[in-house]
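In: Sequence first, then the predicted structure, then my questions.
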Amino acid sequence: MSEPIHPTLAEVTRRIEQRSERTRIAYLEVVSRTARPGPYRSDMGCANAAHAYAAMPGEDKLLLRQERQPNLGLITAYNDMLSAHKPYEFYPERIRQKARSLGASAQVAGGVPAMCDGVTQGEAGMELSLFSRDVIALATAVGLSHNVFDAAMFLGVCDKIVPGMFMGALHFGHLPAVFVPAGPMTSGLSNDDKSKIRQQYAQGLVDRATLLSAEQAAYHSAGTCTFYGTANSNQMLMEIMGLHLPGSSFVNPGTPLREALTDAAVERAVALTHEPGSGVGHQITAEVLVNGMVGLLATGGSTNHTLHLIAMGRSAGWVINWEDFSDLSACVPLLARVYPNGSADVNHFHAAGGMGFIIRELLSVGLLHDDVQTIMGRGLQRYTVEPWLKQGVLDWREVPATSGDEDVLRPVTRPFSPDGGLRLLQGNLGRAVIKVSAVKPQHRKVSAPAVVVNDQKELEQLFKQGKLERDFIAVVRCQGPQANGMPELHKLTPLLGVLQDKGYKVALVTDGRMSGASGKVPAAIHVTPEAVAGGAIGKVRDGDLLTLDCEAQSLQVQVSDAELAARDAQLPDLAANGQGIGRELFGLFRDRPLLAEEGASPLLSGYAR
């Protein structure tokens, strides 16, 4: 049995419910108006229905014409560019066959775009990355808008794809939703070795061929990248929020167990169509969102979810903020060390006990809500298990009582850290978040002069010129959603790491994002308000003394209030940020008033505001 809810967990949940009362009621009213008994296609005109399944095989047409059995709509993010999404190429046919065996049918309702942040890091295309989440939400809605489906299945893994699908799914909250993972690639070159070679390349100690060989050894096959960035944080979230099958997040692609789990996901989707009130809109309660936040903190997950989870919650009428994350972080222990917070990858994490172990440990001390609805039924206790093939048939068993490797995964009685390592910073520069789970204690407070740039490539150039061999705090501004779409600044990680390793005190302050794999250098990110929206970060000058203090949760420029107010922002001409590589098409998004702490989504309106 799970223990009584921890008081902080209860308090954060209560205040989310309280501040969301109006918006949640408005959302549920929309869901209720849309829902109806029986197959959704049954009330359609004959011509409409004929169009919907004109291309389907004869046996499927007969089934659909009878208007008795469920029809599953598939939203797929398959493409060959993302290694994590390559396995989805053959999922639709497998799902169709399994659905037929259950007396149901399935159709690909639509595809959504899916870009690879690993390809676009540091390039102009990365400026489309964050807003691609909202395009995915829109594309999900287009696919499901045909309204001939009784449940939806979502085939997506990576950074913006799952949050976008989730947001789209909640606008069809009357439908049950099952998310279907594809699994991580097998382990290749270790993440530690990869990181070392990146730093050596940044210093000119190895050539491009050596770097490319290392990267190809790390990213070598179909499946999710094995570090614990946003993609794998997505998978953790879908499981701990009850939208995956238990233990399914980190099973490798192309294995018999992976295939059996995909078949079982179809079974659950079909079963949910017969269960009243099983729509995803009712399933995603404040308790479920808080469970997702706790999971993120306990595993050292991606900072990108301080944007995504907020936007995801608002799509169902729930209003969460950075104080909620920070307060939960103070009481949620860090139970996993997966790169960049350790040397292990997600395959090691899964082998050591994985999600079932994490969920059981957190439930045992009241740090998760057990009484929630999942696709498996009521109660998160259903997720303290792991899947296996028993004589070739899928079954679940309790996870082992002890961790398989305490260097990777620990019980709640012996955590790696008593807190989750995610903190809200506040001061005269605004509000920001910082992840300290991979930052050593001696690096958690930095007071140093500012080095101000308006583009990450400017900082790279200063590094190459040898002008950063000193203590400093890099202020990289004009990187927010309104300025240029808020790209990740992951390419700064190796060079800042090199300088820290040389003994310099360095840190980063930005209104942009770091990667979900941000690590050992302290980085105050998502600074709000951003520079182009009048934020104080736009008024910082080269040489100003800045203090970033993780323990005091403070972010200050040592300038008087009067002087700071009197200064004009020194911002560059940003016109080029809206041109080339398709960026012109996203002007509509950048022009909307966006705040990082509101999820940085241009789609949030009506009950979501």
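Out: Perfect, thanks for sending it. Residues are numbered from 1 along each chain as shown.
In: all contacts plus neighbour counts: C-alpha atoms, from now on.
Out: Fine.
In: Could you measure from Ile16 over to Pro4?
Out: Plainly put, Ile16 is 19 Å away from Pro4 if you go by CA to CA, to the nearest Å.
In: now do Lys86
Out: From Lys86 to Pro4 the distance is 43 Å (CA to CA).
In: same thing with Val451?
Out: 49 Å.
In: circling back to that earlier point, name the residue in Lys86 and Pro4 with the higher neighbour count.
Out: Using other CA atoms under 10 Å, the more surrounded residue of Lys86 and Pro4 is Lys86, with 19 against 15.
In: and the closest residue to Thr384 other than its chain neighbours, what is it in contact with?
Out: Leaving aside its sequence neighbours, Thr384 sits nearest to Gly356 (CA to CA, 6 or more residues apart in numbering; 4.2 Å). By CA atoms under 8 Å, 6 or more residues apart in numbering, the contact set of Gly356 is 246-247, 383-386, 399.
In: Could you export those as CSV, including neighbour count?
Out: Converted to CSV, the contacts of Gly356 look like this (neighbours: other CA atoms under 10 Å):
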residue, neighbour count
Pro246, 24
Gly247, 25
Tyr383, 27
Thr384, 23
Val385, 22
Glu386, 21
Val399, 21
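In: among these, which two are most distant?
Out: Largest separation among the contacts of Gly356 by CA to CA: Pro246 and Val399, giving 10.9 Å.
In: would you list every one of the strands in the stretch 401-550 of the chain?
Out: 422-427, 430-435, 445-453, 472-476, 506-510, 523-528, 545-549 (DSSP state E, counting those that start in this stretch).
In: Need the winner for burial among the ones you listed.
Out: Mean neighbours per residue, mean count of other CA atoms under 10 Å, is largest over the strands of the stretch 401-550 of the chain for strand 523-528, with a mean of 28.
In: let's bring in a second model and compare:
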Amino acid sequence: MSADSRIQAITHRIVERSKPFREPYLDRVRKAAAKGVQRSVLSCGNLAHGFAVCSPAEKTALAGDRVPNLGIITAYNDMLSAHQPFETYPALIRAAAAEAGGVAQVAGGVPAMCDGVTQGQPGMELSLFSRDLIAMSAGVGLSHNMFDSVVYLGVCDKIVPGLVIAALTFGHLPAVFVPAGPMTTGLPNDEKARIRQLYAEGKVGRAELLEAESKSYHGPGTCTFYGTANSNQMLMEIMGFHMPGASFINPGTPLRDALTKESARRALAITAQGNEFTPAGEMIDERSVVNGVVGLHATGGSTNHTLHLLAMARAAGILLTWKDISDLSDIVPLLARVYPNGLSDVNHFHAAGGMGFLIKELLKGGLLHDDVRTVYGQGLHAYTIDPKLGDNGAVLREPSPEKSHEPKILANIETPFQPTGGLKMLSGNLGSAVIKISAVKPERHVIEAPAKVFHNQLELNDAFKNGALEGDFIAVVRFQGPKANGMPELHKLTTILGILQDRGQKVALLTDGRMSGASGKVPAAIHVTPEAVDNGPIARIQEGDMIRLDAVHGTLQVLVDAKELGARIPASPDLSGNDFGMGRELFAPFRAVAGPADQGASVLFA
């Protein structure tokens, strides 16, 4: 099944643009793979250290070159609900590896922070850079050169992108990603949002707010709204890093464990010692990346991936741009309504047909490349399934349904929720930006209003509390980019601006920072680049300037004469308060060298 000619044309231009980087990358991957089993280059002393704690049988197996050794990179900690289930995964993986005639070792752990805990706190200024740190940490674990294949245990916001960067950096090794799944459904997301707004207005107290939040985030697994964490899982499946159907099975279930064991066995089956060698760096190519972007648009996924996908692709020598993402958005229809793009959560999405149905419909429409390599060993059509638990305890895959079980959540390709994707790119005399429109009502896709200027989200929060946010306005929150303070999410502003919008005011946000992957109904032009600290035009906006945000035509303009705008002295607030506390001083080198948002805001590919 061939992809639509428009999809092919965008893929082709990515291929051509990437050649100066992709070809040397593939050459490095192939040279590393050609060396054969990596343990063969280790001295006896090296190897003895590497398997010192193994059983006698495992030592005998690893002393030769024929038994594959599976490395486990884990983001386990028991504070994060999404990662707590990983505590038991190494034992499951070791047992499955032994049954398959291999060995498995935990190669290393990587940090995993929760944006839900750090929202609005100083620690959020470490969040984006934790992605690159995770890639580096995984690299340390794999640098021992003991492994023939790797399973990556990670779920949440920066963790999966960081692990993908590591997997592609060690692209000569096969890589299988193993999720933990979403927590069961708790308090409906719209009810949680309602109580947040009541709290912000002073109509309920902290006790009521905490009760609602605790009913929403109530057990092991990923938060159930469709933010960055669940967008990650969609991406890993549609890009072929997951086993088919693995993304949205709840933790602690027999099917979840069966998928984990199957993933371990498959990771061993695709090593260089077998007949299905699938090195990650060759498996993921420009077609895989385009499939990921298509999935992001079709599901109204996280804006954070306009950063992460660029950095992930760059790790494989592939140059993806915001224009590629924007052009794909014009082609790909929205097929999913999951909060904040709808009222349902990812458990409802999975019950409606889930990833198998989504992929089937996108293939039917010619919007995906089927002829890609995956860890499963077949084209993407093999992912058009519904996973079940067989009578023998193994994974059973049935064909995905012909029709959605719930058309209000998951649509057929013939009847999409909207004809274009959930993300749009904006450009104009303020630079470039990203906006998520899948949850924004059409009448709010164009906002023209005077600027109210702030240099951090606390200033805007104080203005709200003081009743200073009257009338229509566009809130300009600047000096929030990667070089200024690490580009924190400004999720706390969602509630405030949502309240004002519900009161009938026309409001929007303009920032060089980020919003949450779950940001929704308020128009928000985010990731503005050049950022303010890099002398971007956003630093020249003054209080009261008229700004026009037009998501229909993809433009972002401050309505000021070009000569006047250029002659203004850029704002230069004191940013020293961002330099210390909660570990921020440790990340000063990252802030100094971070690349721009439209190149992934990375310290690795700046």
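Out: Here it is on my side, so go on. Since the model is a prediction, treat every value here as computed from it, not as a measurement.
In: returning to what we had before: what does the residue nearest to Thr384 of the first structure align to in the second structure?
Out: Under the alignment by TM-score structural alignment, Gly356 of the first structure pairs with Gly356 in the second structure.
In: Its match belongs to a helix?
Out: Yes. Counting by DSSP: H, G, I helix; E, B strand; the rest coil, one finds Gly356 of the second structure located in a helix.
In: Need the counterpart of Met185 of the first structure in the second structure.
Out: In the second structure, Met185 of the first structure lands on Met183 (TM-score structural alignment).
In: now its match, nearest residue through space, not along the chain?
Out: Gly221 (4.0 Å).
In: Around the one you found, how many other residues sit close by?
Out: Neighbours around Gly221 of the second structure, by other CA under 10 Å: 26.
In: correct me, but it touches Ala180?
Out: Yes. Gly221 of the second structure is within contact range of Ala180, at 6.4 Å (criterion: CA atoms under 8 Å).
In: tell me the helices in the stretch 401-550 of the first structure, going along the chain?
Out: 456-464, 481-484, 492-501 (DSSP state H, counting those that start in this stretch).
In: mind checking the SS state of Leu74 of the first structure?
Out: Secondary structure assignment for Leu74 of the first structure (three-state DSSP): strand.
In: what's the burial count for it?
Out: Counted with other CA under 10 Å, Leu74 of the first structure comes out at 27.
In: mind listing what the equivalent of it over in the second structure touches?
Out: Here Leu74 of the first structure is matched to Ile72 in the second structure, going by TM-score structural alignment. Counting by CA under 8 Å, 6+ apart, Ile72 of the second structure touches 90, 104-108, 150-153.
In: Can you list which of those are found in strands?
Out: 104-108, 150-153 (DSSP state E).
In: Please look at Gly535 of the first structure and Thr510 and confirm they touch.
Out: No. Using CA under 8 Å, Gly535 of the first structure is not in contact with Thr510; the gap is 11.2 Å.
In: any idea how far Val294 of the first structure is from Asp327 of the first structure?
Out: Per CA to CA, Asp327 of the first structure is found 11 Å from Val294 of the first structure.
In: How about Glu488 of the first structure?
Out: From Glu488 of the first structure to Val294 of the first structure the distance is 24 Å (CA to CA).
In: again with Glu598 of the first structure
Out: Look at Glu598 of the first structure and Val294 of the first structure: by CA to CA, they are 19 Å apart.
In: who's more crowded, the two?
Out: Val294 (29 against 22).
In: Over to the more buried one. Which of the three states is it?
Out: Val294 of the first structure ends up helix, using three-state DSSP.
In: What segments of the stretch 201-350 of the second structure are helices?
Out: With DSSP H, counting those that start in this stretch as the criterion, the stretch 201-350 of the second structure has helices spanning 206-216, 228-238, 254-269, 280-283, 286-299, 305-315, 322-329, 346-352.
In: relative to helix 305-315, how tilted is the second one?
Out: Pointing back at helix 228-238 of the second structure there. Orientation check (axes from the mean of the first three to the mean of the last three CA atoms, to 10 degrees): helix 228-238 of the second structure against helix 305-315 gives 40 degrees.
In: Give me the range in the first structure that helix 228-238 of the second structure lines up against.
Out: Going by TM-score structural alignment, helix 228-238 of the second structure sits over residues 230-240 in the first structure.
In: And the longest one, by the same measure?
Out: Against the first structure, the aligned range for helix 254-269 of the second structure is residues 256-271 (TM-score structural alignment).
In: from the middle of its chain, how far away would the matching stretch be?
Out: How far stretch 256-271 of the first structure lies from its chain's middle: 23 Å, per CA atoms, centre = their mean, to the nearest Å.
In: Have a look at how far, on average, it is from the second structure.
Out: Mean deviation of stretch 256-271 of the first structure relative to the second structure after superposition (mean CA distance after the TM-score superposition for the first structure): 0.6 Å.
In: if we can go back for a sec, you'd agree the match of Met185 of the first structure is up against Ser216?
Out: No. Using CA under 8 Å, Met183 of the second structure makes no contact with Ser216, being 9.7 Å away.
In: on that earlier part again, what's the burial count for the match of Met185 of the first structure?
Out: What Met183 of the second structure shows, counting by other CA under 10 Å, is a neighbour count of 24.
In: And for the one 10 residues further on?
Out: When counting by other CA under 10 Å, one arrives at 17 neighbours for Ala193 of the second structure.
In: Against Lys436 of the second structure, how distant is it?
Out: As judged by CA to CA, Ala193 of the second structure and Lys436 of the second structure stand 18 Å apart.
In: quick one: contacts for the residue nearest to Leu493 of the second structure when sequence neighbours are not counted?
Out: Excluding its sequence neighbours, the residue lying closest to Leu493 of the second structure (CA to CA, 6+ apart) is Gln457, at 7.0 Å. Neighbouring residues of Gln457 of the second structure by CA under 8 Å, 6+ apart: 477, 490, 492-493.
In: Of those - the most surrounded one?
Out: Busiest of the contacts of Gln457 of the second structure [other CA under 10 Å] is Val477, holding 26 neighbours.
In: That one contacts Met515, correct?
Out: No. Between Val477 of the second structure and Met515 there is no contact under CA under 8 Å: 11.3 Å.
In: shared neighbours, those two?
Out: Joint contacts of Val477 of the second structure and Met515 (CA under 8 Å, 6+ apart) do not exist.
In: Export the ones in strands among the contacts of Ile72 of the second structure as CSV, with columns for neighbour count and distance to Pro416 of the second structure.
Out: Below are these laid out as CSV (neighbours: other CA atoms under 10 Å; distance: CA to CA, whole Å):
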residue, neighbour count, distance to Pro416 of the second structure
Ala104, 27, 44
Gln105, 21, 45
Val106, 18, 44
Ala107, 23, 44
Gly108, 16, 43
Val150, 28, 38
Val151, 27, 35
Tyr152, 23, 34
Leu153, 25, 33
